[in-house]
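# Attaching a predicted model along with its sequence, questions to come.
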Amino acid sequence: MLICGVDEAGRGPLVGSVFAAAVVLPSDHTIIGLADSKKISEKRRNELAEQIMSQSIAWSVAFATADEIDQLNILQATMLAMSRAISLLAIRPDEILIDGNRTPVIDIPCRAIIKGDATEQCISAASILAKVNRDAEAYALNLRYPEYGFDQHKGYGTALHLKALKEFGPIPEHRVSFAPVRAAFAQRRLFE
């Protein structure tokens, strides 16, 4: 039976896409240290991501853009990213295990597991791939907009990010439906 783990990364940031990964691991994989991606150092996540991609039966990563987040809402955009990741798999799994309490609407049996990224290795693997790809987007944004410090806060609403948002205004990749970004747009319009 082919079990696929699915998890997301990037629901909370004020900027960029929400990412989801789907991973089908073989039962005899030799990957040591799979866990919730937030509990692993960035260096170790990157090492594990290489092992996951090389040892998986199948894996994929997909995303929903900031525009899609604004149109749908963050929950529905996350479900969309998960559905996309599942549909991109090279094989069709028999069952999908999803981290959290909701599942996307798809034609494969799904089970939501709260804190599944800490208890199911296939979900942990998906968590790591989603986070590594989400961080890569933050680094790419940092190259284009270094004044925002995306390499430091990855787009989360830290004091540094909020200060830059106030000073420089939103960029096209900001999520307008998120309150701090909406406020920055409103402030900009006041001074135009």
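Nice, thanks for sending it over.

# switch to C-alpha atoms for all contacts and neighbour counts from now on
Fine.

# What count of nearby residues applies to D107?
6 (other CA atoms under 10 Å).

# Pretty sure it sits in a strand.
No: under DSSP: H, G, I helix; E, B strand; the rest coil, D107 sits outside any strand and is assigned coil.

# how much space between it and S60?
18 Å (CA to CA, to the nearest Å).

# Buried residues of the longest helix belonging to the chain, list them for me.
Secondary structure of the chain per DSSP state H: the longest helix is helix 121-144. Neighbour counts over helix 121-144 (16 or more other CA atoms under 10 Å) mark 121-135, 137-139, 141-142 as buried.

# Show me what it is packed up against.
Judged by 3 or more CA pairs under 8 Å, 6 or more residues apart in numbering; DSSP states H and E, helix 121-144 is in contact with strand 3-9, strand 18-24, helix 42-55, strand 58-64, strand 95-99, helix 116-119, helix 150-153.

# structure B:
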Amino acid sequence: MLGKHPEQLPGALIARLPWMRAANHVPVTGSGGLRDLEAAVDLAGLGPVAGVDEVGRGACAGPLAAGACILPSRELPELQELTDSKQLTAAKRRRLVPVIESVAVATAVVFIEPADIDTYGLQWANFAAMRWAVTSLQVQPGYVLTDAVQLAGLPMPHIPIVKGDATALCIAAASVLAKVARDSLMADYDEIYPGYGFAGHKGYGTAKHMESVRRHGASPIHRYTYANVAQAHSQWLTTHTADTTANQPTTL
């Protein structure tokens, strides 16, 4: 299929590549070392290998971000602390970004704006962001590892891995890059649109966040098609309209 044969891969990893499975691109559970799959694909001459992941899918404000990263095939003691971004503190994620960028072969982070999420839907945004991140890499990969996502439309083959951000170092790196970039952007939005607490909740639908929408109305970076935002904004509209009507001068 690709000019390479599965017997060229380490035996323990053969079954984890898509052409050796009953259905192509069925997600597989990652295990073992964080570089096993990258090493296997590189050994078969199918690299370089990129990891890709998204951040902000569950938020109701702000963009959806996706990161992509190609790491060198050598040992990377500089990244021994790197794992699933959700298991790292915000400070550690920020410290890791310049380290990742200094050792990586290529990195990319892209954003899908809230208005586009409202227009085209979350699933479209999720897939579009990851495809865009991969194709934005300065070096195009021969293979891509995703975090359990079957990513149709990529110009190269990919392997979806369940809990990929905890089991593949290139996915973990991509996740950290996207997370830190998005968090920084949400902190900037906190200054542009004060009163919503974007720097704290990062656009996720906390109780305090929804209360701020009921108090101020939705901001330009909210996802208006989301039920919690639509409901809170509708309550603000009702209150705002009532207050405006009450303050209108009476005409005889």
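That came through, no problem. For clarity, every value in this text was computed on a predicted model and none was experimentally measured.

# Overlay them and tell me the TM-score.
Remark: TM-score between the superposed chains equals 0.96 [TM-score structural alignment, normalised by the length of structure 1]; 192 aligned residues with a CA RMSD of 1.2 Å.

# Buried deepest among the helices and strands packed on helix 121-144 of structure 1, which one?
Highest mean neighbour count among these (mean count of other CA atoms under 10 Å): strand 18-24, with a mean of 31.

# and the residue sitting nearest the centre point of structure 2, what does it touch?
Residue closest to the mean C-alpha point of structure 2, counted by CA atoms, centre = their mean, is E54 at 1.3 Å. The neighbours of E54 of structure 2, taking CA atoms under 8 Å, 6 or more residues apart in numbering as the test, are 64-67, 126, 129-130, 175, 178.

# What's it aligned with over in structure 1?
Using TM-score structural alignment as the criterion, E54 of structure 2 maps onto E8 of structure 1.

# ok, now R95 of structure 2?
So, by TM-score structural alignment, R95 of structure 2 is matched to E47.

# With Y224 of structure 2 instead?
Match for Y224 of structure 2 (TM-score structural alignment): V176.

# quick check, that match in a helix?
No: according to three-state DSSP, V176 of structure 1 belongs to no helix; its state is coil.

# For it, which non-adjacent residue is closest in space?
Distances taken as CA to CA, 6 or more residues apart in numbering put R182 closest to V176 of structure 1, at 5.3 Å, once the chain neighbours are dropped.

# just Y139 of structure 1 next, same as before
Excluding its sequence neighbours, the residue lying closest to Y139 of structure 1 (CA to CA, 6+ apart) is D151, at 5.3 Å.

# cool, and H222 of structure 2?
H222 of structure 2 sits nearest to A61 (CA to CA, 6+ apart), 4.0 Å away.

# mind checking how far the alignment partner in structure 2 of E120 of structure 1 is from I221 of structure 2?
Here E120 of structure 1 is matched to A168 in structure 2, going by TM-score structural alignment. The spacing between A168 of structure 2 and I221 of structure 2, counted by CA to CA, is 32 Å.

# So those two - more neighbours on which side?
Legend: neighbour count by other CA under 10 Å for A168 of structure 2 and I221, higher for A168 (26 against 17).

# From T89 of structure 2, how far out is the more buried one?
From A168 of structure 2 over to T89 of structure 2 (counting by CA to CA), the distance is 19 Å.

# do the same with R131 of structure 2
Going from R131 of structure 2 to T89 of structure 2 by CA to CA gives 27 Å.

# So between these two, which is more surrounded?
R131 (21 against 10).

# Structure 1: which residue goes with that one?
Under TM-score structural alignment, R131 of structure 2 pairs with S83 in structure 1.

# how near is that match to L190 of structure 1?
Separation of S83 of structure 1 from L190 of structure 1 (CA to CA) stands at 40 Å.

# Same check on S127 of structure 1?
On the measure of CA to CA, S127 of structure 1 and L190 of structure 1 end up 41 Å apart.

# now do L75 of structure 1
31 Å.

# which one of the two has more residues nearby?
Comparing L75 of structure 1 with L190 by other CA under 10 Å, the one with more neighbours is L75, at 14 against 8.
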